[in-house]
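Novice: have a look; sequence and predicted model below, questions after that.
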Amino acid sequence: MTHLSTFADPKTTTPYQRLADLGIELPPAPPPIANFLTHVIEGNMLYLSGQGTREADGRMRTGKVGAEISTEAAYDDARLVGINLIAVMHEALGDLSRVKQVVKLLGMVNAAPEFRDHPKVINGCSDLINAVFGEAGRHARSAVGFGSLPGNITVEIEAIVALKD
């Protein structure tokens, strides 16, 4: 489990430079899996639909956290979801520098009933968002457990983002 909680200096680097420093190449934004949009822009707000654990090759990471999936593996899954959210932001905005503030994340964990570490899992996404966007990545958040998620994915996360004028 690699924690990425240090905040980058937004005055000296761009989100793209920070992604490169982390060794991350953005994949294409994952397409929606049903009848919905991946994002909606309303005014200066970007609303991102829930993204899951889709690898760049289309494979999905699946399983019940706290049963067959460890907290550490699920943290990595949440980090992958963060990469997918950033890919959708890039597609929606054309330039990640348009992000004024990541306002809120809703993290959903496909958890066994006795699992209690939902926040530790969703930290995988939060740590990445903070590392890529610096102070503009600091966000409000909910981390909750669900009895199941679509396709048995381990983690799904949605986001609300404020945009620069």
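Specialist: In hand now; what should we look at? Predicted model, so just to flag it, every value in this text is computed and none were measured.

Novice: going forward, measure contacts and count neighbours with C-alpha atoms only.
Specialist: OK.

Novice: for the residue sitting furthest away from the middle of the chain, helix, strand, or coil?
Specialist: Distance from the centre of the chain peaks at E114, with 24.3 Å (Cα atoms, centre = their mean). With DSSP: H, G, I helix; E, B strand; the rest coil as the basis, the three-state label of E114 is coil.

Novice: so what's it closest to, chain neighbours aside?
Specialist: Counting by Cα to Cα, 6 or more residues apart in numbering, G66 is the residue found nearest to E114 once chain neighbours are left out, at 7.4 Å.

Novice: and the comparison structure, right after this:
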Amino acid sequence: MAGVVESLMAELGLALPTAPAPAANYVPVVQTGNLLFVSGQISRAPDGSQIAGKLGEGLSIEEGQEAARICALNILAQVKATVGDLDRIVRVVRINGFVNAAPDFVDHPKVINGASDLLGQVLGEKGKHSRCALGVAGLPFGVAVEIDAVVEVA
């Protein structure tokens, strides 16, 4: 039976993907006490498709925001795989968003808003977080966005 958060996600037409497997030699989540440190999640959807490319060189802000939304869903999938129930989230403490961007691209925060907005939409006050939004020269597999997170759970 789905919890409150997953029921709301379903109402919003959002599907929680299976937690992606690590792409290298690391673990997807480390739990210490009541904090989960979620490794960087990339903009690859469950069907294997990905939003790739550079913002400011062929990708629009809207495409970047969708990539960030995919990252946020993958973060939530990792949390569920670790603790079993998204209703155990006390608070999203912090996200760090990395945007694959052209050198003159300056709208990194607008891109990462895709993830911040989704987390707020499905978690309410628990989804409000501190964050960092950075532009980088490249990301794994050429994806548009990668986001990691710190999440407090009960």
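Specialist: Yep, it's here. Given the structure is predicted, the values throughout are model-derived calculations rather than measurements.

Novice: average offset between the strand ranked longest in structure 2 and structure 1?
Specialist: Secondary structure of structure 2 read by DSSP state E shows that its longest strand is strand 89-100. Once fitted to structure 1, strand 89-100 of structure 2 is off its aligned match by 0.3 Å on average (mean Cα distance after the TM-score superposition for structure 1).

Novice: hmm, back to that, so what's the equivalent of the residue nearest to E114 of structure 1 over in structure 2 up against?
Specialist: Per TM-score structural alignment, the equivalent position to G66 of structure 1 in structure 2 is G56. Counting by Cα atoms under 8 Å, 6 or more residues apart in numbering, G56 of structure 2 makes contact with 101-102, 104-105.

Novice: same check, this time on L55 of structure 2
Specialist: 61, 64, 99-102, 105, 144.

Novice: mark which of the residues you listed are buried, thanks.
Specialist: Listed as buried from the contacts of L55 of structure 2 are 61, 64, 99-102, 144; burial here means 16 or more other Cα atoms under 10 Å.

Novice: redo these as JSON lines? Include distance to P17 of structure 2.
Specialist: Below are the buried ones among the contacts of L55 of structure 2 laid out as JSON lines (distance: Cα to Cα, whole Å):
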{"residue": "I61", "distance to P17 of structure 2": "23"}
{"residue": "G64", "distance to P17 of structure 2": "19"}
{"residue": "V99", "distance to P17 of structure 2": "22"}
{"residue": "N100", "distance to P17 of structure 2": "23"}
{"residue": "A101", "distance to P17 of structure 2": "26"}
{"residue": "A102", "distance to P17 of structure 2": "30"}
{"residue": "A144", "distance to P17 of structure 2": "19"}
